[in-house]
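Trainee: Attaching a predicted model along with its sequence, questions to come.
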Amino acid sequence: MSVKQELLDVLACPKCKGDIRLSKDSSYIVCDECKLLYEIREDIPIMLIDEAKKVDSTEEY
């Protein structure tokens, strides 16, 4: 089971308040603006800035 589209529609990046999307492998919530990856653990998105993974580019996710 993965994060449902209805949840993605109401979530926003906690840092920039911008749009987010699900990664290709459904293991992260991705903010392309901030280049942050928020891990999904046991079908729960961990939307904490301090726990987000900073990447140089989100294109591969």
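Mentor: Sure thing, it's come through. Numbering: from 1, shown residues only.
Trainee: For the rest of this, base every contact and every neighbour count on C-alpha atoms.
Mentor: Fine.
Trainee: Nearest the middle, which residue of this protein would you pick?
Mentor: The central residue of the chain, meaning the one whose C-alpha is nearest the mean C-alpha position (Cα atoms, centre = their mean), is residue 29 at 1.7 Å.
Trainee: Touching, that residue and residue 19? I think so.
Mentor: No - here residue 29 lies out of contact with residue 19, judged by Cα atoms under 8 Å, at a distance of 10.2 Å.
Trainee: Alongside the first one, take a look at this:
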Amino acid sequence: MPLEASLLEILACPACHAALREDTAAGELICTAERCGLAYPVRDGIPVLLIDEARRPA
């Protein structure tokens, strides 16, 4: 279930404050900053923006 565009516009990466982009196939929000790139899970349509829950880039 995709997030509303208005919500995605105001969300930011908790680690570096960069914008997030949605990866609906993986069910994640991904930080757009090259130096960060953390991937935050979306569970039941709710973004889990906790650094401890984020996946590090490969």
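Mentor: Thanks, I have the structure now. No experiment lies behind these values; they were computed from the predicted model shown.
Trainee: who's in contact with stretch 13-22 of the first structure?
Mentor: Counting by Cα atoms under 8 Å, 6 or more residues apart in numbering, stretch 13-22 of the first structure makes contact with 8, 11-12, 28-34, 47-49, all of which sit outside it.
Trainee: gap between it and the chain center?
Mentor: 7 Å (Cα atoms, centre = their mean, to the nearest Å).
Trainee: Relative to the second structure, which residues correspond to that stretch?
Mentor: The alignment of stretch 13-22 of the first structure onto the second structure (TM-score structural alignment) covers residues 13-22.
Trainee: Look at the matching stretch and report the distance between its end residues.
Mentor: 12 Å (Cα to Cα, to the nearest Å).
Trainee: Would you mind listing the buried residues in that stretch?
Mentor: 13, 18, 19, 20, 21, 22 (16 or more other Cα atoms under 10 Å).
Trainee: Could you export the residues you listed to a markdown table, including columns for secondary structure and distance to residue 3 of the second structure?
Mentor: Formatted as a markdown table, the buried residues of stretch 13-22 of the second structure follow (DSSP: H, G, I helix; E, B strand; the rest coil; distance: Cα to Cα, whole Å):
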| residue | secondary structure | distance to residue 3 of the second structure |
| --- | --- | --- |
| 13 | coil | 16 |
| 18 | coil | 18 |
| 19 | strand | 14 |
| 20 | strand | 12 |
| 21 | strand | 10 |
| 22 | strand | 8 |
